[in-house]
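K.L.:
build me a model from this:
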Amino acid sequence: MTNSCQTPGGRHQLKARKVRFDLDQTPLHWIPGDALASYMTNAIHLLLPEGELWFCRVYNKAAPLVTDAGLRDDVDGFIRQEAVHSRVHTSAQSYLNRHDIDCEPYLARVRFLFKTLLGEAPFGMKFLQFKALERSWLVTRVGIIGAVEHFTGILGQWAMDNTSWNKADPVMADLFKWHLAEEVEHRTVAFDLHRHLCKTRLGFYVSRQLLMAFVFPLFIYFVFSGTRFLAAQDKDPEVRKIGRFGFLRMTRRMERCGKATDHVPAFSFLVKATLRWLSPSFHPITEGDTRQALDYIARSPAAQRALAEAS
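P.N.:
All right, here's what the predicted structure looks like:
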C-alpha cells in the first residue's frame, strides 16, 4: 500500500515527538507588519485542538476495522501525532489569553462542530448508533478527516517551501512549521484509511468528492470566521476593521496577501489543490516531500530543545 511513510531510505514508522514551545515573548502580530496573516494563522490555535482530538476519537473507533498491518501501524502513529498537535495548540491559546484575547465564544462554536454536529449521535440522532448505520457514519467521518488532511498536507508542503516566515517570531514560526512538517509526513494516512474502509472503488471516489464539497466551504468558513473573531479584539481600530470583512473581501485580501508577501497561501492555491482532488487517480503521495519534512523536524528548535532537556 502506498503511504506517506516512504522515504528514499525506505519505510519508517510514524511516531509522536516531544517538543516545547515558549511563547511568552511572542507578539500577537507574530508576522511583523501583517495583522491579517498573523490572525489567519492564529485562528488555527482555536480550531485544531478540539478538531484533532475528534480525529483521534474517530480513528480509535476505526482502527479495529483495519485489516492491513502497515496501515494499522500508520493509523496508530497518526493518532499519537495528532494528540500531541492538539496539546501544543491548546497551550498556544494561553498565549492569546495573555494578549487579552477571549477565546471562549469561538471555542464554543468549534465544540459544537466536533461534539454535536460530527459526534456519535448528532443532535441526538441515536439511530446512527444502530449497527446497520454505525459503520456508515464512522466511514463518513473518516472521509471527512481525509478531506481535511488534504488541506493540512498541501499547507504543510507550502510551509516547507516558504521562506517569508524567516523574519517572523521564530518560536511561533517553528510551532507551525514543525506541526505542518508532520502533516506532510502522514499526509496519506487518512486518504488510505478511507479507501480501505470503502467497499468499492466507485463508492470511494463518489464519497470523497461529496465529502470535499462539504469540507472545503466549512474549512474556509472556520478559518475566515476565526480570523475575524481575533481581529475584532485587536487594540488597533484599523486592525479591528478586519473583524467586519465579508467573505468576498476576506478572499480578496487572502489572495493579495498570499501573492504579495507569501505570509499565507493565496486563496487560489487552495482552490487549485481542491481541483486536483477531483481526479480519479489522485493520491496525496504526490502532494508533498516526506524527506524535506523529516529534515525540518530534525532541525526544529523546539524538538532539539525537548531532546536537550530530556538528556
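K.L.:
rest of the way, CA atoms for contacts and neighbours
P.N.:
Will do.
K.L.:
tell me which element residue 204 is part of?
P.N.:
helix 201-231 (DSSP states H and E).
K.L.:
so which elements touch that helix?
P.N.:
Helices and strands touching helix 201-231, by 3 or more CA pairs under 8 Å, 6 or more residues apart in numbering; DSSP states H and E, are helix 35-62, helix 131-161, helix 189-197.
K.L.:
give me the angle between it and helix 131-161.
P.N.:
Helix 201-231 and helix 131-161 meet at an angle of 60 degrees, taking axes from the mean of the first three to the mean of the last three CA atoms, to 10 degrees as the criterion.
K.L.:
just to revisit the earlier point, can you redo the helices and strands packed on helix 201-231 as JSON lines with distance to residue 300?
P.N.:
As requested, the helices and strands packed on helix 201-231 are exported to JSON lines (distance: least, CA to CA, whole Å):
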{"stretch": "helix 35-62", "distance to residue 300": "19"}
{"stretch": "helix 131-161", "distance to residue 300": "12"}
{"stretch": "helix 189-197", "distance to residue 300": "23"}
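K.L.:
please give the structure of this sequence too, so both can be compared:
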Amino acid sequence: MNAISKSMVLEPRNEHFHFKTAERDWHGGDPVKTIIFNAFSIMFPEGEKFFIDSVRNFQKQIDDPVLKKQIKGFIGQEAVHTREHIEYNKQLDLQGYSATKLDAGIKKRMDWVRRNLNKNRQLATTCALEHFTAMMSDLMMSDPAYLDGADSNYQKVWLWHAMEEAEHKGVAFDTLKAVTKNKDYFLRCRSMLISTVLFNYFILSHITVMLKDRGLSRSPKVWWQVAKFLFGKPGLYRRMALPWLSYFKPSFHPWDHDNRSKVARTEQHVLGDGQAYA
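P.N.:
You can find the predicted model right below:
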C-alpha cells in the first residue's frame, strides 16, 4: 500500500436512483451516446459480483488492519453499485433492449472464470478490470463533455459510480500485492492483456446488439458516431491509452494518479449543491 492508499476511508453511499422507462435516450436525446453508456451498465451487476468474490476470497488472509477495513468498504460500495445497475438494466429490458440476454452472457463468462482460474488469477483479473473502471471514472470526473446534456438522474448515477470506483481503485491491487508478497508483476500484466481483449469484445457486442434492437446497426453514420465518441471527441478510449500503458510499469500503483480532489468535487456535485463538477 502506498501512502495515499493507506489514507483512504471507504464508506458506501447508500444511494437510490430512480430510472424511468420513458427516458429511453437519456443522453440528450442521442441514442448512440445513450447506448454506449448502457453497454457499460450491462457489464456491472455480474462483473461487480465477481470483483467482490475475488477480493473476499482473501479477506481472512489479510493482516493489515487498514486494508482489512478497506476491503469491507470495497465490498459495500460494489454491492450498492450492483443493486443500482440491476435496476438500471431492468429499465433497458422495458425499453426494448436485450439486457437480460446480454447480462446472461456476462454471467456465463464470469462463472467460467470462477471454475477455471485459480483465486490469484481471479484477483488479478479484478485488478485489471478495476483499472479500466478507474480510468473511465477519472475521465468522467475530469471532463463534463462525457455527460453533457444527459438526464440529471443518469448523470448522477454515473458520477456517483465514478467517484466510488476512484476511491477504492487501490483495494484489489493492494490485496493482490499482499497475498503474492509483491510477486505479482507477470500475473497482473498477463491478466491485463487478456482482460483488455475480453472487456472490449463484450462492450462492442453490447453496443452492436443494442443498436440492432433499435434498428440502427446497419447505419454507417451511427457507427461513425460510435467511433467518434470512443476514439475522436471526447475520445473515451483514446484518452485511456496512456493510463492503460502505465499499468505495465513494474512500480505501478493505482494511486500514482492522485485524483482525490476530483472525487471531492464530484461528490459535492452529486450529493451536494449540484454545481459543476469539473
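K.L.:
on that earlier part again, helix or strand next in line after the helix holding residue 204 of the first structure, which one?
P.N.:
Following helix 201-231 of the first structure in sequence order, the next helix or strand is helix 237-240 (DSSP H and E).
K.L.:
what are the buried residues along that next one?
P.N.:
When neighbours are counted by 16 or more other CA atoms under 10 Å, the buried residues of helix 237-240 of the first structure are found to be 239-240.
K.L.:
by contact count, what packs against it?
P.N.:
Identification of packing neighbours for helix 237-240 of the first structure by 3+ CA pairs under 8 Å, 6+ apart yields no helix or strand.
K.L.:
how far does it sit from its chain's centre?
P.N.:
Between the mean C-alpha point of helix 237-240 of the first structure and the mean C-alpha point of its chain there is a distance of 28 Å (CA atoms, centre = their mean, to the nearest Å).
K.L.:
list the buried residues of the helix or strand that it is followed by.
P.N.:
The element immediately downstream of helix 237-240 of the first structure (helix or strand, assigned by DSSP H and E) is helix 247-261. By neighbour count with 16+ other CA under 10 Å, helix 247-261 of the first structure contains the buried residues 250-251, 253-259.
K.L.:
repeat for stretch 239-246 of the second structure
P.N.:
So, applying 16+ other CA under 10 Å, buried residues of stretch 239-246 of the second structure: 239-240, 244.
K.L.:
ok, so of these, who is nearest residue 102 of the second structure?
P.N.:
Of all those, residue 240 has the smallest distance to residue 102 of the second structure: 24.8 Å, by CA to CA.
K.L.:
tell me the counterpart of that closest one in the first structure.
P.N.:
Residue 240 of the second structure is assigned residue 270 in the first structure as its aligned equivalent, the criterion being TM-score structural alignment.
K.L.:
excluding chain neighbours, what is closest to its match?
P.N.:
In this structure, residue 270 of the first structure finds its nearest non-sequential neighbour in residue 151, 7.6 Å apart by CA to CA, 6 or more residues apart in numbering.
K.L.:
now check the second structure for the residue matching that neighbour.
P.N.:
In the second structure, the residue equivalent to residue 151 of the first structure is residue 132, according to TM-score structural alignment.
K.L.:
now do its match against residue 62 of the second structure, distance only.
P.N.:
In this view, residue 132 of the second structure and residue 62 of the second structure are 25 Å apart by CA to CA, to the nearest Å.
K.L.:
equivalent analysis for residue 21 of the second structure, please.
P.N.:
When distance is defined by CA to CA, residue 21 of the second structure is 44 Å away from residue 62 of the second structure.
K.L.:
residue in the first structure paired with residue 153 of the second structure?
P.N.:
In the superposition onto the first structure, residue 153 of the second structure corresponds to residue 171 when matched by TM-score structural alignment.
K.L.:
from what I can see that match touches residue 22, true?
P.N.:
Yes: with contact defined as CA atoms under 8 Å, residue 171 of the first structure and residue 22 form a contacting pair (7.0 Å).
K.L.:
among these two, which residue is more densely surrounded?
P.N.:
Neighbour count, other CA atoms under 10 Å: between residue 171 of the first structure and residue 22, residue 171 has more, with 20 against 13.
K.L.:
check which helix or strand covers the more buried one.
P.N.:
Under the criterion of DSSP H and E, residue 171 of the first structure resides in helix 170-185.
K.L.:
give the buried residues for that helix.
P.N.:
Taking 16+ other CA under 10 Å as the basis for neighbour counts, the residues of helix 170-185 of the first structure that come out buried are 171-185.
K.L.:
between helix 131-161 and that helix, find me the angle.
P.N.:
Between helix 170-185 of the first structure and helix 131-161, the angle comes out at 130 degrees (the same axes, to 10 degrees).
K.L.:
contacts for helix 170-185 of the first structure?
P.N.:
By CA atoms under 8 Å, 6 or more residues apart in numbering, the list of residues contacting helix 170-185 of the first structure from outside reads 4-5, 14, 21-23, 26, 30, 81, 85, 149, 152-157, 159-160, 165-166, 288-290, 293-294, 296-297, 300-302.
K.L.:
how much does that helix deviate in direction from helix 189-197?
P.N.:
Using the same axes, to 10 degrees: helix 170-185 of the first structure against helix 189-197 is 20 degrees.
K.L.:
with neighbour numbers in mind, choose between residue 132 and residue 62 of the second structure.
P.N.:
Each of residue 132 of the second structure and residue 62 had its neighbours counted (other CA under 10 Å), and the higher figure belongs to residue 132 (20 against 14).
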